[in-house]
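K.L.:
here is my input, please return the structure:
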Amino acid sequence: MPDDDLIIRTARSEDERELAVLNHAAWSILSDVSPQPSVEAPMFDERHAPEQFLLAVLDGRIVGYIRQVPPTPLASNRHVRQIQGLAVDGTVRGQGIGRRLVEAACAAARAEGARKMSLRVLGWNDPARRLYEGCGFVVEGLLAEEFLIDGRYVDDVWMARRLTD
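P.N.:
The predicted structure is shown next:
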């Protein structure tokens, strides 16, 4: 896919319905610890503001999103951002959209003065782990058997990337 066909932009309130449909469709036992959200479930509320989401738009259609936020409200933690959601439409996976979203989120966090980007990923989610490793993230910790999903215990892997040189 040519780079100029894909637009990365901040979400707007009017994107909520299309984003909810994507969020529902992208849900997977591989990546999610919560039940599949309804297509009617709101994406935006007092803790999930549109400006926290970057969208990947292809031919006028939202095909991916990433959400990055401060992990805590503490001043001592202000230099860190955390990815708390990444989804790419199944019809366009494997085309580099996830990588573009991760890089855009890191660039936005760096522009806001962040020094580190962190995230959590399920241990059995090999595609996501490869994506993050390819973007320079390293494992910083692991919570063994943190979740019981579909009858299996799954590790919670903490990864991070420095945003400074």
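
K.L.:
from here on, just use CA atoms for contacts and neighbour counts.
P.N.:
Will do.

K.L.:
and the lengthiest helix in the chain, what's buried?
P.N.:
For the chain, the helix that runs over the most residues, judged by DSSP state H, is helix 97-111. The neighbour-count check on helix 97-111 (16 or more other Cα atoms under 10 Å) flags Ile97, Gly98, Arg100, Leu101, Val102, Ala104, Ala105, Cys106, Ala109, Arg110 as buried.

K.L.:
ok, Pro37 - contacts?
P.N.:
The neighbours of Pro37, taking Cα atoms under 8 Å, 6 or more residues apart in numbering as the test, are Asn23, His24, Trp27.

K.L.:
what do you get if the cut-off is 7 Å, keeping everything else the same?
P.N.:
His24 (Cα atoms under 7 Å, 6 or more residues apart in numbering).

K.L.:
helix/strand/coil for it?
P.N.:
Classification of Pro37 by DSSP: H, G, I helix; E, B strand; the rest coil places it in coil.

K.L.:
do you know how far it is from Leu19?
P.N.:
12 Å (Cα to Cα, to the nearest Å).

K.L.:
same check, this time on Asn125
P.N.:
Asn125 sits at a distance of 22 Å from Leu19 (criterion: Cα to Cα).

K.L.:
and if you look at Gly134?
P.N.:
When Gly134 is compared with Leu19 (using Cα to Cα), they lie 26 Å apart.

K.L.:
what about those two, which has more around it?
P.N.:
For Gly134 against Leu19, the residue with the higher neighbour count under other Cα atoms under 10 Å is Leu19, and the figures read 24 against 11.

K.L.:
run this one through as well so I can compare:
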Amino acid sequence: MPDDDLIIRPAQPEDEHELAALDRASRSTLSDVSPEPPAGAGVFDERHTPGQYLLAVLGGRIVGYVRQVPPTPLAANRHVRQIQGLAVDGAVRGRGVGRRLVEAACEAARAEGARRMTLRVLGWNAPARRLYESCGFVVEGSLAEEFLIDGSYVDDVLMARRLLG
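P.N.:
Below is the predicted model of the structure:
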């Protein structure tokens, strides 16, 4: 299926079931620190609303998502957005879907007046770090051994990209 048929669009409430299935299928200790949600759990709640998600749709099927939100409710950093979730279906990885999602999230944040996009990525997640770096993100800091995952201590790497001027 040609990737030029890829559509990036905002999530809708009716996308929840398919989005939750993609989220469960893409979970990995490479990228996830939170416990796996219970079987049948959705993704939307009072803190995770459809408006925070952009979806990648190919052939009528959701093949990826990115979630970007203000990192805090404080007015003092209203100019910042944070990517708090990115997943791409394994069947289409390596075809630019992740890049399109990251760029779409940055463009949406810029349209809302944001000046910076930030994110946190596990130090051992080399594929994600390469993707973010290729999209213009730079490492701004690291929290050494922040997480203990499967018996290994893993750094939490803080990355950011300027969106305006």
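
K.L.:
superposed, how do the two chains score by TM?
P.N.:
Laid over one another, the chains give 0.97 as their TM-score (TM-score structural alignment, normalised by the length of structure 1), with 165 aligned residues with a Cα RMSD of 1.0 Å.

K.L.:
picking that back up, mean shift of whichever helix or strand comes after the longest helix of structure 1 relative to structure 2?
P.N.:
Using DSSP states H and E, the helix or strand that directly follows helix 97-111 of structure 1 along the chain is strand 116-122. Taking mean Cα distance after the TM-score superposition for structure 1, the mean distance separating strand 116-122 of structure 1 from the aligned residues in structure 2 is 0.1 Å.

K.L.:
whichever helix or strand comes after strand 116-122 of structure 1 vs strand 116-122, what angle?
P.N.:
Following strand 116-122 of structure 1 in sequence order, the next helix or strand is helix 126-134 (DSSP H and E). Counting by axes from the mean of the first three to the mean of the last three Cα atoms, to 10 degrees, helix 126-134 of structure 1 lies at 160 degrees to strand 116-122.

K.L.:
show residues contacting helix 126-134 of structure 1.
P.N.:
Residues outside helix 126-134 of structure 1 that contact it (Cα under 7 Å, 6+ apart) are Arg99.

K.L.:
tell me which residues in it are buried?
P.N.:
Residues of helix 126-134 of structure 1 classed as buried: Ala128, Arg129, Tyr132 (neighbour count, 16+ other Cα under 10 Å).

K.L.:
what's the answer for stretch 61-76 of structure 2, then?
P.N.:
For stretch 61-76 of structure 2, the buried set under the neighbour-count rule, 16+ other Cα under 10 Å, comprises Ile62, Val63, Gly64, Tyr65, Val66, Arg67, Gln68, Val69, Pro70, Pro71.

K.L.:
got it, and stretch 53-62 of structure 1?
P.N.:
Result for stretch 53-62 of structure 1 [16+ other Cα under 10 Å]: buried residues Phe53, Leu54, Leu55, Ala56, Val57, Leu58, Ile62.

K.L.:
around the nearest residue to Ser38 of structure 1 once chain neighbours are set aside, how many other residues sit close by?
P.N.:
Leaving aside its chain neighbours, Ser38 of structure 1 sits nearest to His24 (6.2 Å; criterion: Cα to Cα, 6 or more residues apart in numbering). Close neighbours of His24 of structure 1, defined as other Cα under 10 Å, add up to 16.

K.L.:
these two touch, right, His24 of structure 1 and Val39?
P.N.:
Yes. If you go by Cα atoms under 7 Å, His24 of structure 1 and Val39 touch, sitting 5.6 Å apart.

K.L.:
center of structure 1 - which residue?
P.N.:
Closest to where the C-alpha atoms of structure 1 average out (Cα atoms, centre = their mean) is Leu86, at 2.6 Å.
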